[in-house]
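> Pasting the sequence and the predicted model now:
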Amino acid sequence: MLRLKSSKVNEFRLWGLLLTLGGMLLMIVGLAGIVFNWGTFGKIMAGVFMVLGAISMLASMAVYFWAGMMSTSTTVVECPECGKQTKILGKTDRCMFCKTILSLDPAHDPTAKANANVNG
């Protein structure tokens, strides 16, 4: 289950990618109305799906822009597990590479709680 989690910046990028692919899929499905010559219904269907696909692509662009703006204002830290530099967004986040939970706030740091329980 740990491998399914990702850093917050990567999750925003994933949603941007899904919106891009969904928009292209909608446009391709809409094109079927013209390619298979379904008459007036096919042309209307193509128009509707092209508009929906374009809206999805614009939403994807907005999500990518938002993720990029957030990425410029994040804190860059070195991951204690893999040693690579990663970005933390918010109080807790995951390493972009090894998915380790990271935190700048000691109250939210899971490794500090685990060490406190072990040490007594």
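Done, it's in.

> When you work out contacts or count neighbours from here on, use the C-alpha atoms and nothing else.
Will do.

> Tell me where this structure has strands.
75-78, 85-88, 92-94, 101-103 (DSSP state E).

> Check which residues of the lengthiest helix in the chain are buried.
As assigned by DSSP state H, the longest helix anywhere in the chain is helix 39-72. Across helix 39-72, burial judged by 16 or more other C-alpha atoms under 10 Å covers 42-43, 45-47, 49-54, 56-61, 63-64, 67, 71.

> follow-up on the earlier one: could you look over the strands of the chain and pick the most buried one?
Ranked by mean neighbour count, the strands of the chain are led by strand 101-103 with a mean of 22 (mean count of other C-alpha atoms under 10 Å).

> Residues touching that strand, excluding its own?
79, 88, 91-95, 109-110 (C-alpha atoms under 8 Å, 6 or more residues apart in numbering).

> ok, second structure coming up, stack it against the first:
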Amino acid sequence: MFFKSAKINEFRLWGLFFTLFGMGIMILGTAGIVLWGGQAAKVVAGIFMVFGLISMLVSMAIYFWAGMLSTSAVMLECPECHKPTKMLGKTDRCMFCKTMLTLDPDKATHAADGANGQAT
């Protein structure tokens, strides 16, 4: 994971990035008409509009994909913050407190079990 956050939140972050990038490209294309004027600026604005539209469509696809993944994600309660969170794959992070979560016993750490064993 790139940003050390939950996988679903990372997908949504990339969707937001493509949305803002597409809108920025379209605004820059429209600003070309204001700055340069003329027929060439309209062609440049049209090209920028197409690139912005493609970026917005990529964003829509990413949001749709994240939504479909979210419906099939495993719901569990975070052991740290005790809030319900969704988990994708074998390991993921809590959406709220960023604690590493796993359902795979081979990848789990047993530090808390060792501390409880010594107290009894």
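Received, thanks. What you are looking at is a predicted structure, and each value in this text was computed from that prediction instead of being measured.

> re the thing from before, average distance between the longest helix of structure 1 and structure 2?
Aligned to structure 2 and superposed, helix 39-72 of structure 1 gives a mean residue distance of 0.6 Å (mean C-alpha distance after the TM-score superposition for structure 1).

> For that helix, what is the distance to the chain centroid?
The chain centroid and the centroid of helix 39-72 of structure 1 are separated by 16 Å, computed with C-alpha atoms, centre = their mean, to the nearest Å.

> Which secondary structure elements does that helix sit against?
helix 8-35 (3 or more C-alpha pairs under 8 Å, 6 or more residues apart in numbering; DSSP states H and E).

> how close does the helix it packs on sit to structure 2?
After superposition onto structure 2, the mean distance of helix 8-35 of structure 1 to its aligned counterpart is 0.4 Å, using mean C-alpha distance after the TM-score superposition for structure 1.

> Any idea how far that helix is from the middle of the chain?
Distance of helix 8-35 of structure 1 from the chain centroid (C-alpha atoms, centre = their mean) equals 13 Å.

> Who are the packing partners of that helix?
helix 39-72.

> Make sure Asn9 of structure 2 is actually in contact with Met95.
Yes - in this structure, Asn9 of structure 2 is within contact of Met95 by C-alpha atoms under 8 Å, at 7.3 Å.

> So between the two, which is more surrounded?
Comparing Asn9 of structure 2 with Met95 by other C-alpha atoms under 10 Å, the one with more neighbours is Met95, at 18 against 15.

> Which residue, neighbours along the chain excluded, lies closest to the more buried one?
Ala6 (5.3 Å; C-alpha to C-alpha, 6 or more residues apart in numbering).

> I'd assumed Thr99 was in contact with the one you found.
No - with contacts counted by C-alpha under 8 Å, Ala6 of structure 2 stays clear of Thr99, the gap being 9.3 Å.

> shared neighbours of these two, anything?
Arg93.
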